[in-house]
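> Provide a 3D model corresponding to the input given below.
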Amino acid sequence: MQSFTTDSLVSHLGLGNFDPEDAFLATAELYRKDPLFCVPARAREILSRRGADTPIVMLGRSHFGANFMSALGQRGKLLAVVDDFRARRGEQYYGVDITTTDGLLAMARQDPDIVTINACRADFSKRYFDDLCRNHGIPCMTFEQGARAFDLNDTLDHRVADWGSVIGENVQSYHKLAQRMGDRYSAETLYGVLGFHLTGNPEWLLSVARPIPTLYFRSGLFSLSAHERMVDCGASVGESTNALNSATQGRFDRSWMIEPDRLNIAGLQVLLRKYAGTDIAAKLTLHQCAVGEHDDEVPFQHLGNHGSAVLPASGAPDVPRADYVRVRRVDDIVDDKPTIIKMDVEGSELAALKGAAGVIRDARPKLMVSGYHRSTDLLGIPAFIDTVAPDYRIGLRHHTEDRWDTCLYFY
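Alright, predicted model coming up:
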């Protein structure tokens, strides 16, 4: 196996013409020896010395930052959030003062133990803050490194949890999955995604990522026909159905749009009105429910757009009955044989696939399934599909600059 230094694996520098499998195995071994191997040395020293008194400044406002702030509790001291555009308005972010870049530098001069968490989503913003902190000697961690350093998994949303322990315990299973992939790029993508989750360094993702417009219909793994029938699980605001319409130039047969969020339902009804009186209208049906393994009613967080999800049973007593949604099986919703099943259902993918097992077995549709909401999904979803239809080829693509939109393809 090719040899690597810890610095080369964490920084993604000096790797040479490296073998992705060897790099993954070496990184997994580093994690098993020391899960904090990827945390910058200066940050580790401050955390070991100051513990829960460690001063923290968040860089940028984002979903990731909000999750970190909510999960931190008493494990550190949140001082401020940096956002130059909002700071001058005197705003706060989840009860924490917003400051400017200059404000951060002044704070760091007063207390050199300040640790920053770069929770930006866009690559441009991440690099801006990375450069700022490096040039001024301020310890900086990515969101993933910070979540691990402060041991936040027990309080984090499962969609942004640390995957390290799952990867470390299943190295051989990931190796077998890579061998099972239908093309070399899928195997390289798998190792890139795993490298990111082990190191917290987005360079591992960016080295294999494809642009967001390639999600689902432009993966390069299969072509579309003029008679596709798509089950759109997690239809959201209709972007997947619109993308199918665009990719086929309107030449498709059907889309079952399935969505439980009442705010998104309003948007999908607008979409249906947009197509009223056209040939497309007869091809679309809207189903207001969630998808799962069994018929049920469950508490749901209605947020609109992306991110709404089924709530854990532990939070059910606090959820009004009006916020509950019906759960149905895909097998009971579709009234024809689909050629595509798309699933982006915020961590309920495996249960939803179990509720679609009959359709998958009988119709053998192409499957496009989000594999990034739970740390176990990249292994659990292919393992289940193999029990239903073991002759599928498996592909993997990553479609964003951050940890979202790692998608499994079965074709």
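
> every contact and neighbour count from this point should use C-alpha atoms.
Noted.

> what residues are up against G146?
G146 makes contact with 39, 117 under the criterion CA atoms under 8 Å, 6 or more residues apart in numbering.

> now name the helix or strand holding it.
Under DSSP states H and E, the secondary-structure element containing G146 is helix 143-149.

> quick one, helices of the stretch 301-411 of the chain?
Assigned by DSSP state H, counting those that start in this stretch, the stretch 301-411 of the chain shows helices spanning 330-333, 349-354, 357-363, 377-388.

> so which elements touch whichever helix or strand comes after the helix holding G146?
Following the chain from helix 143-149 toward its C-terminal end, the next helix or strand by DSSP H and E is helix 164-169. The elements that helix 164-169 packs onto, with contact taken as 3 or more CA pairs under 8 Å, 6 or more residues apart in numbering; DSSP states H and E, are helix 20-33, helix 184-199.

> quick one: Q179 from L190, how far?
According to CA to CA, to the nearest Å, Q179 and L190 sit 11 Å apart.

> before we move on, what about D405?
Taking CA to CA as the measure, D405 falls 13 Å from L190.

> do Q110 as well
Distance, Q110 to L190, by CA to CA: 43 Å.

> quick one, which of these two is more surrounded?
In this view Q110 and L190 are compared by other CA atoms under 10 Å, and L190 has more residues nearby, 29 against 10.

> please generate a structure for the following sequence too, so the two can be compared:
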Amino acid sequence: MISIPSIKAFLFELNFESRHPSLFCQRLYALIAGCSFYHFDETSYEHYRPEEVPDYALERSYFKRQKRRVAIWKKIDAAFGLEKLEAAYEMFDDERSKHLFLLRILNNVYDRLLVRFPLFYSKQYQKLSKIAALADETEAVSLWNGLLTFMKYPLRKIGVDLTLWGGPDGIFIEFLLDQYSYKDIVSIEDGDNIIDGGACYGDTALHFATQTSGQIYSFEFMRENVELFHKNMELNPKYKDRVTLVERPLGARSDEKLYAVFNGPGTSISDKKTDGAVEFSSITIDDFVKENGVEKIDFIKFDIEGSEENALRGATETIRKFKPKLAICGYHKKDDLIVLPKLIKELLPEYSLYLDHHTINNTETVIYAAVKKKI
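Reported below is the predicted structural model:
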């Protein structure tokens, strides 16, 4: 006997197209329908290699698949709001970005992944093991009370004129996937002056320094990250004079009291003081640029653990004056892919927006913005 929920799910699908005629809704629901044929029992497979990941289990019941589709659709609507999602979707400028937006939203509503990201199937992903093999195992640096151990990597073997303390995953994403560039639209050009928000260990700053003769202004405030940042600069003396480190967190306003409870590279800041928190004083990009007489900013990168919105607001004048290319991480908060594109377009309507994703899990999604060059 067919249950009442199964009948309701059948009627929902039967009337779906007439109630949701937009291309966005049709594409999102088609993606959900594809997911309804299988489920994946693991909550996360971020540490697996592709050949090690268990297969998906097929759901053979037609009615169970229908109920699952409706449940996922309603959960997405409740979490984000379909109108807000569609508005954000339409802000992206190309088909790849829009497709990745759909994948990202679908995976955002569950603790596990419903669909695999494109990198999972890419030959590029297999190069991660080649990066790991570069490690000089004769030396190591321990951080965060032994939670992280980094080795030295001579990157000249992969065509990069650097030696770094780091780990294979970060090097793979930064240097092989070139995380903060998008096609030939958003990239570092020679002479660019760059804001490196969330500098962490200095790997991104040094990567930028190999691509431009301009200045890199890096923002990082966590003590152990700063110590490794300086170690990486000492390993690469030919670039360190073009990298300026500012040991303050970025915010919407300068001189605000902000607090951080250290959590390795994932440490975030808050305006609320909690037990064990360390106090810092914020700075905005706008104030930094004015106070230091910076003549131009050509590129802004933010990977600052959920403070991207505030940092963008603190860079309003800089963005409107210089119209820099942007690479802004959009995965730290559930609604980043709704809030951040909207804010970027409000700051500078001329921007064209793009999206890319650089792992097989839910991290390292980047929103890009650039003013299209006139031909």
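
> and the helix or strand encompassing R109 of the first structure, how far out from the chain middle?
Mapping R109 of the first structure onto the secondary structure by DSSP H and E places it in helix 101-110. Using CA atoms, centre = their mean, to the nearest Å, the distance from the centre of helix 101-110 of the first structure to the centre of the chain it belongs to is 32 Å.

> moving C-terminal of it, what's the next helix or strand?
Following helix 101-110 of the first structure toward the C-terminus (DSSP H and E): strand 115-118.

> list the helices and strands whatever helix or strand comes next after that following strand packs on?
Under the assignment DSSP H and E, the closest C-terminal helix or strand after strand 115-118 of the first structure is helix 123-135. Using 3+ CA pairs under 8 Å, 6+ apart as the contact test, the elements touching helix 123-135 of the first structure are strand 115-118, strand 140-142.

> out of these, which is the most enclosed?
Between these, strand 115-118 has the highest mean count of neighbours, a mean of 27, where neighbours are mean count of other CA atoms under 10 Å.

> looking at this, L177 of the first structure is in a strand?
No: secondary structure assignment (DSSP: H, G, I helix; E, B strand; the rest coil) places L177 of the first structure in helix, not in a strand.

> now for it: what does it line up with in the second structure?
Taking TM-score structural alignment as the criterion, the aligned counterpart of L177 of the first structure in the second structure is A88.

> wait, its match touches L337, no?
Yes: with contact taken as CA atoms under 8 Å, A88 of the second structure and L337 are classed as touching, separated by 7.1 Å.

> what does Q288 of the first structure align to in the second structure?
Using TM-score structural alignment, Q288 of the first structure pairs with E247 in the second structure.

> any idea how far N201 of the first structure is from A119 of the first structure?
In this structure, N201 of the first structure lies at 12 Å from A119 of the first structure, with CA to CA as the measure.

> okay, those two: which has more neighbours?
A count of neighbours by other CA under 10 Å puts A119 above the other of N201 of the first structure and A119, at 25 against 22.

> and that one, what pairs with it in the second structure?
A119 of the first structure maps onto S44 in the second structure, with residues paired by TM-score structural alignment.

> ok, now L79 of the first structure?
Alignment of L79 of the first structure against the second structure is given by TM-score structural alignment, with no counterpart assigned.

> tell me what angle the host helix or strand of L79 of the first structure forms with helix 101-110.
Take DSSP H and E as the rule and L79 of the first structure turns out to sit in strand 77-82. In this structure, strand 77-82 of the first structure runs at an angle of 150 degrees to helix 101-110, with axes from the mean of the first three to the mean of the last three CA atoms, to 10 degrees as the basis.

> buried residues in whatever helix or strand comes next after strand 77-82 of the first structure?
Toward the C-terminal end, the helix or strand that comes next after strand 77-82 of the first structure (DSSP H and E) is helix 84-87. Residues of helix 84-87 of the first structure classed as buried by neighbour count (16 or more other CA atoms under 10 Å): 86-87.
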